[in-house]
Structure formats: structure tokens, C-alpha cells
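# how would this look folded up:
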Amino acid sequence: MASSSSYRISFCVFVVLIVMASAQLSSTYYDTSCPKALSTIKSVVHTAVAKESRMGASLLRLQFHDCFVQGCDASNLLDDTSSFTGEKTAAPNNNSARGFDVIDTIKSSVESICPGVVSCADIIAVAARDSVVCLGGPSWTVQLGRRDSTTASFSLANSDIPAPSLNLSGLISSFSKKGLTTKEMVALSGAHTIGQAKCSSFKARLYNESNIATSFATSLKSNCPTTGGDDNLSPLDTTSPNYFDNAYYKNLLSNKGLLHSDQQLYSGGSTDSQVTSYSTSSSTFSSDFGSAMVSMGNISPLTGTSGEIRTNCRKTN
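Take a look at the predicted model:
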């Protein structure tokens, strides 16, 4: 009984902390201090995505990988230092995470008009939203006012970012630890309607799993052989890889989820009905995705006097 009571108290404290932190964020945070911040970020993102559509998925992914490690604090942008190993070389990010140069360009542009005002953490959040819109997806109101961390965690990046090998229970648990519901997990997984994955992240599914459409598996094997080719890329959504829509969920209904973790969302479990709903209603998916992104953006932000506003997103001041 004591342990159960302690768990409830700890969980309540966690929830209160999340609510307190998110309450300090505001959609109008820069209206006075840097009124051109959002338009400046949008301009750079649009240019980058127009040059390479894949960059939209990369910038969106940066926010996932930021918020799941230490909260939404731009820790994943920090380079290694003599005092800590950053997150860029952790397994989920190494030779995989992209878009750092675009964030650098945004930061330089914003610094030129409002020095020391806009955080790298907020830039990540706004760039993710603008990337989705660029690729035809929904918009949402980004809450702002995050500050930047002065450290990163290589170990947490390895342990807390959901792996493509996770089963449904593991996915639910991974998101729950961050205060996100199962419904939000399924909605956020829809980010895989854009972007690409390395052969190494889905090879095991391709050759060892039975709940994958035969024609789909065959079409991928030439680019992802049993030996070698681990860095070869395949789109997460083969239907419309450069357009943010609900095709990802339609693919799951046909056993055409690229990653093991993708197909787990439609595998006879508790999330099947939600996948079916999103597959038939793009508006429902769009609405839920935007709401879930706001929730994710509220994970343990640094506010007030915590952290700092980095001048260079790659290093502390």
C-alpha cells in the first residue's frame, strides 16, 4: 500500500510540474520582444524545405528527439564539450539527425534582429510546425517561452527516444513516461507520413516478420539486402512521402508499415480503432496531431530564469 501511495503522489507531482511549466508558455511570448521572430523562422524553413522536401521531416524529427530527452530544451543541438558528451552521437541521432544547419541559419537570422531574445528550443518548435505546413499538413498554435539547457544527455538520448523495434506496449510506456497519452502517441506517430528511414532500422521486419504485405516487402529488398546497404534510405510512407497526409495510416491497414513500431499500431491491439479512424478522416488526424504536438511541446520546458538563451545553438554562452 505504501509503495502504491508513493507512486500516486509521485505521479501527481509530475503532472503538477508539467502543468505549471506549460502554463508559463504563451503563444504571444515574442509579440513585443521580437515581433518578427515567427515570420523570420517561417521564411528560412520555407526556403530550406523548398530546396529539399526531406528537410521538413528532419526538422519535425528534431523536436521529437529534443523533447524526449530532458524535455524541450534544445539539448540535442549541443555539440560535445570537455564536460559532457552531447546527444548527436547517441544511437537514435548518429548519422541520422539532420537540419542542424537550418537551425543555425534561423538562429543567425533571428539574432540579427533580436539579439539574445529567441531561444533555440522555441526555434525548434516553430520550425517543426512550419515544416509540416510547408508539406501540406495542419497548422497549430505553438506555445513559446522555452529557454535553452546548458547541458545534454547522451545516455538519456539512447534510452528515452522510442526505438523502431518497440512493440505496442513499449511505445505506450515510452510516451507515457513523458506524460503523453496513448491517443497522442498514435497521432504523433503520424509524423511518419513524411521522411525516410535507414535500412538498418527496418531490415529485421523485412526479412523476419509475417505481418508485412508480400509485394511491399519485395519492393524494398533490392534496396535493403540481407547483407550490407544498412544506410540505404526508404520512405516511411511510400504512397506520398513528401506530403503530410493520412496515407501513413492507410498503409498500416494494408500491412505496409515500414518500421516494426509503425505496424504495431495496427496489429490487433488497443490502437487499431484509432488507426482506422485516422485512415478514413484526414481532418480528425490533422486536428489530433496538432493538439498532440502542443502537448509534446509542453514536456518539461525551462522557463523563467532556468537555463539560458543561447547565442549559438551548438554551444552554451
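# switch to C-alpha atoms for all contacts and neighbour counts from now on
Fine.
# Would you indicate which residues of stretch 161-175 are buried?
Across stretch 161-175, burial judged by 16 or more other CA atoms under 10 Å covers 161-168, 171-175.
# So what touches it?
Stretch 161-175 is contacted by residues 65, 68-69, 92, 160, 181-182, 185, 201-202, 259-262, 264-265, 269 when judged by CA atoms under 8 Å, 6 or more residues apart in numbering.
# Secondary structure and distance to L144 added to the buried residues of stretch 161-175, as CSV?
Shown next, in CSV, are the buried residues of stretch 161-175 (DSSP: H, G, I helix; E, B strand; the rest coil; distance: CA to CA, whole Å):
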residue, secondary structure, distance to L144
I161, coil, 23
P162, coil, 25
A163, coil, 28
P164, coil, 30
S165, coil, 33
L166, coil, 32
N167, coil, 33
L168, helix, 32
L171, helix, 27
I172, helix, 27
S173, helix, 27
S174, helix, 25
F175, helix, 22
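# what's the closest of these to N312?
Nearest to N312, judged by CA to CA, of the buried residues of stretch 161-175 is I161 at 24.6 Å.
# tell me which residues of the helix or strand where V110 lies are tucked away?
Using DSSP states H and E, V110 falls within helix 100-113. For helix 100-113, the neighbour count (16+ other CA under 10 Å) marks 100, 102-111 as buried.
# can you check stretch 136-150 too?
Neighbour-count burial for stretch 136-150, with 16+ other CA under 10 Å as criterion, is recorded at 137-140, 142-150.
# Pull up the distance across that stretch, start to finish.
For stretch 136-150, the first-to-last residue distance is 35 Å (CA to CA, to the nearest Å).
# Not counting sequence-adjacent ones, nearest residue to R98?
S58 (5.5 Å; CA to CA, 6 or more residues apart in numbering).
# Can you list the helices and strands that the helix or strand hosting A127 packs against?
Element membership of A127 [criterion: DSSP H and E] is helix 120-134. Contact here means 3 or more CA pairs under 8 Å, 6 or more residues apart in numbering; DSSP states H and E; on that basis helix 120-134 packs against helix 37-51, helix 54-67, helix 100-113.
# run this one through as well so I can compare:
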Amino acid sequence: MQGCDGSILLNSTAAGAAEKDAPPNLTLRGFDLIDRVKGLVEQACPGVVSCADVLALAARDAVAAIGGPSWRVPTGRRDGTVSTMQEAVRELPSPSMTFPQLVALFAGKGLDVRDLVWLSGAHTIGIAHCSSFADRLYSYPSAGNGTGTVPPLDAAYAANLRQRKCRMGGRDTTVEMDPGSFLTFDLGYYHTVLKHRALFRSDAALVTDPAARADIAGVVSSPPEVFFQVFARSMARLGAVQVKTGSQGEIRKHCAVVNS
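Below is the predicted model of the structure:
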């Protein structure tokens, strides 16, 4: 992970495993869609638009398509030629991270605490595998006992998940990150966090910082447009992290492989 250079799209090779095969990325989908879009772009203007730009624009349009904000995406990124599993494991946020760990990880990319809080709001869409938060269900202190640096899951919600979706020893099923509106971009995620129903420790950790908690409380009491504005700003900042331009990298013909 060397910046916003489309390295997540590269396939593994005999020389080594790529980012997309790192454990945190194994549930990613949509690679075929990006490949189809890139193919159409190449037909129209070969060698001009990078896979990194296609990915950045697709992320923006996907959010807008499900009711979220849009934002300006500067283009001109170049594609990287390096993609390693080890970098993805080391640099992607883990579901078990504490707030200080998350802050340090984001700071390493030039992003601040508010970027962390607002970008976490992307968890208003999507699902999580039970295995990714099993520690919060079966080995984490129960709610209300005053132990643990991160608030445990709401006791009633945890009991419901154990009985219905995440039975111990059962199949690794999935749970909506934002129950009831996981296909709609809205403020539901932050309400979930404040109710101690966030699935990941890394999400629950947001309320352990007074400033972050105050920001969340402020945005949930405001019109959705306020969150949309700050989320769009942080996404624009994220899309500018370690961008390759000029003679750096290349413009791939096919997103899954470097040019020959």
C-alpha cells in the first residue's frame, strides 16, 4: 500500500502475494466491475486514464448512488507497480485497534482525528463476518461491569447476535454493520456507535475519545447534509494520499496486471 495508486487491483504473481489476497481484503468484491469500466475507458482513450483514477471515481459514484454525497475527484493519478500482502496487513486498520492505534495509523497517511471519525462513517453500509468481532461476543467483558478500555457491546444486542446470527462453532455468517439501512448512506452508523452496538472494537473505540464522541454527538443531532459535507471532505483528503503523478508508476492497460 504505497498510496492511492490502484495497487489493490493487482493480482498476485509467482513473485509474491498481492494486497487483494491479504486476509483483510479477502471479502472485497467488484474487481470485475472495475476491469469492465477500465476496458471501456481504454477503448475510448487508450493509455490516458489510470486504474487508480477509475477506482477513485467509482468510490465517489458508489456513495452518491446509495444516497450519499458527491465530491470533486481530481484526476491524473498514475498506477503503482508494487502490491504486497505484507504491506496491506501492516497498514490497513484492524477491527481490534484501539483509538490511539487508529490515530497513529491515520496520522502516518497525513490524516487527522476528524478524518478518522468521518471516514469511519462509511461503515453505515456493508456487512461484517461474525469471526471479525467474535471477541466482542464471547470473550469480551459483559456490559456494565466497568472493565475494558472499549465499551462492550450492548448486552441485549450481543445476546441476540449469539442466539441468531453468530452461534459459537457455527458457520461464519454475516451481520449488517448498520442494521436496517446497511444499503443506504445515512447517519445510522453513528447512532449505532452511541448505542454501543458497533460490531468492531475499532468502531466502539471512537467513543473513548472525548473530542471524537463530541463530534459524533454533534453530527447526529444535525441535518444529514452536515455529515455529508465532512465525509466528502475527508474522502477527498483520503484520495490524495501518496498519489503518483508525472513519471511515477504507469497507466496500466489492464488493472489486474502491470504493463509488460
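# sorry, back to before: redo the helices and strands packed on helix 120-134 of structure 1 as a markdown table? Include distance to S215 of structure 1.
Formatted as a markdown table, these follow (distance: least, CA to CA, whole Å):
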| stretch | distance to S215 of structure 1 |
| --- | --- |
| helix 37-51 | 31 |
| helix 54-67 | 25 |
| helix 100-113 | 36 |
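# Which of those helices sits closest to P241 of structure 1?
With CA to CA as the measure, helix 54-67 is the member of these nearest P241 of structure 1 (8.7 Å).
# List the residues that contact the aligned residue in structure 1 for S120 of structure 2.
Aligned by TM-score structural alignment, S120 of structure 2 pairs with S189 of structure 1. S189 of structure 1 is in contact with D262, counting by CA under 8 Å, 6+ apart.
# burial count for P224 of structure 2?
15 (other CA atoms under 10 Å).
# for A204 of structure 2, same thing?
With other CA under 10 Å as criterion, A204 of structure 2 counts 26.
# how far away is the nearest residue to it once chain neighbours are set aside from V258 of structure 2?
In space, and not counting its chain neighbours, A204 of structure 2 is closest to A198: 5.5 Å by CA to CA, 6+ apart. Per CA to CA, A198 of structure 2 is found 39 Å from V258 of structure 2.
# cool, A62 of structure 2 as well?
Distance, A62 of structure 2 to V258 of structure 2, using CA to CA: 26 Å.
# And for R167 of structure 2?
43 Å.
# coming back round to it: quick check, nearest of the buried residues of stretch 161-175 of structure 1 to Y207 of structure 1?
Distances from Y207 of structure 1 to those, taken by CA to CA, are shortest for S165, at 13.8 Å.
# What does the closest one correspond to in structure 2?
Under the alignment defined by TM-score structural alignment, S165 of structure 1 corresponds to S96 in structure 2.
# just C134 of structure 1 next, same as before
Matched by TM-score structural alignment, C134 of structure 1 corresponds to A65 in structure 2.
# For the stretch 101-250 of structure 2, which segments count as helices?
Using DSSP state H, counting those that start in this stretch, the helices of the stretch 101-250 of structure 2 run over residues 113-120, 134-138, 155-164, 188-194, 201-204, 210-220, 224-238.
# Figure out which of those helices is closest to A52 of structure 2.
Proximity to A52 of structure 2, assessed across those by CA to CA, is greatest for helix 224-238 (12.8 Å).
# Show me which of the contacts of stretch 161-175 of structure 1 are buried.
65, 68-69, 92, 160, 181-182, 185, 201-202, 259-262, 264-265.
# middle-most residue in structure 1, spatially?
Centre of structure 1 computed as the mean C-alpha position; nearest residue by CA atoms, centre = their mean is F64, 2.2 Å away.
# now it: how far from S189 of structure 1?
10 Å.
# Just tell me what L10 of structure 2 corresponds to in structure 1.
By TM-score structural alignment, L10 of structure 2 lines up with L78 in structure 1.
# Excluding covalently adjacent residues, which one is nearest to its match?
R314 (4.3 Å).
# residue in structure 2 matching that neighbour?
By TM-score structural alignment, R314 of structure 1 lines up with A256.
# list the contacts for G126 of structure 2?
G126 of structure 2 makes contact with 176-178, 182-183 under the criterion CA under 8 Å, 6+ apart.
# returning to that earlier point: so what corresponds to the residue nearest to A204 of structure 2 in structure 1?
So, by TM-score structural alignment, A198 of structure 2 is matched to G257.
# I'd say that match and S234 touch.
No. If you go by CA atoms under 8 Å, G257 of structure 1 and S234 don't touch, sitting 11.7 Å apart.
# between these two, who's got more neighbours?
Counted by other CA under 10 Å, G257 of structure 1 and S234 do not tie: G257 has more neighbours, with 28 against 18.
# who's in contact with the more buried one?
When contacts are counted by CA under 8 Å, 6+ apart, G257 of structure 1 touches 212, 236-237, 248, 251, 263.
# quick check: longest helix of structure 1.
Determined from DSSP state H, the single longest helix within structure 1 is helix 2-23.
# And A44 of structure 2? What does it align with in structure 1?
Aligned partner of A44 of structure 2 by TM-score structural alignment: I113.
# how close does that match sit to I123 of structure 1?
I113 of structure 1 sits 14 Å away from I123 of structure 1, going by CA to CA.
# and if you look at L259 of structure 1?
Distance, L259 of structure 1 to I123 of structure 1, by CA to CA: 29 Å.
# How about G269 of structure 1?
On the measure of CA to CA, G269 of structure 1 and I123 of structure 1 end up 37 Å apart.
# that older thread, the match of R314 of structure 1 reaches N11, doesn't it?
Yes. A256 of structure 2 is in contact with N11 according to CA under 8 Å; the separation is 5.2 Å.
# and the residue in structure 1 that G30 of structure 2 lines up against, what does it touch?
The alignment partner of G30 of structure 2 in structure 1, by TM-score structural alignment, is G99. Applying CA under 8 Å, 6+ apart to G99 of structure 1 gives the contacts 55, 58-59, 62.
# Same check on N211 of structure 1?
Neighbouring residues of N211 of structure 1 by CA under 8 Å, 6+ apart: N255.
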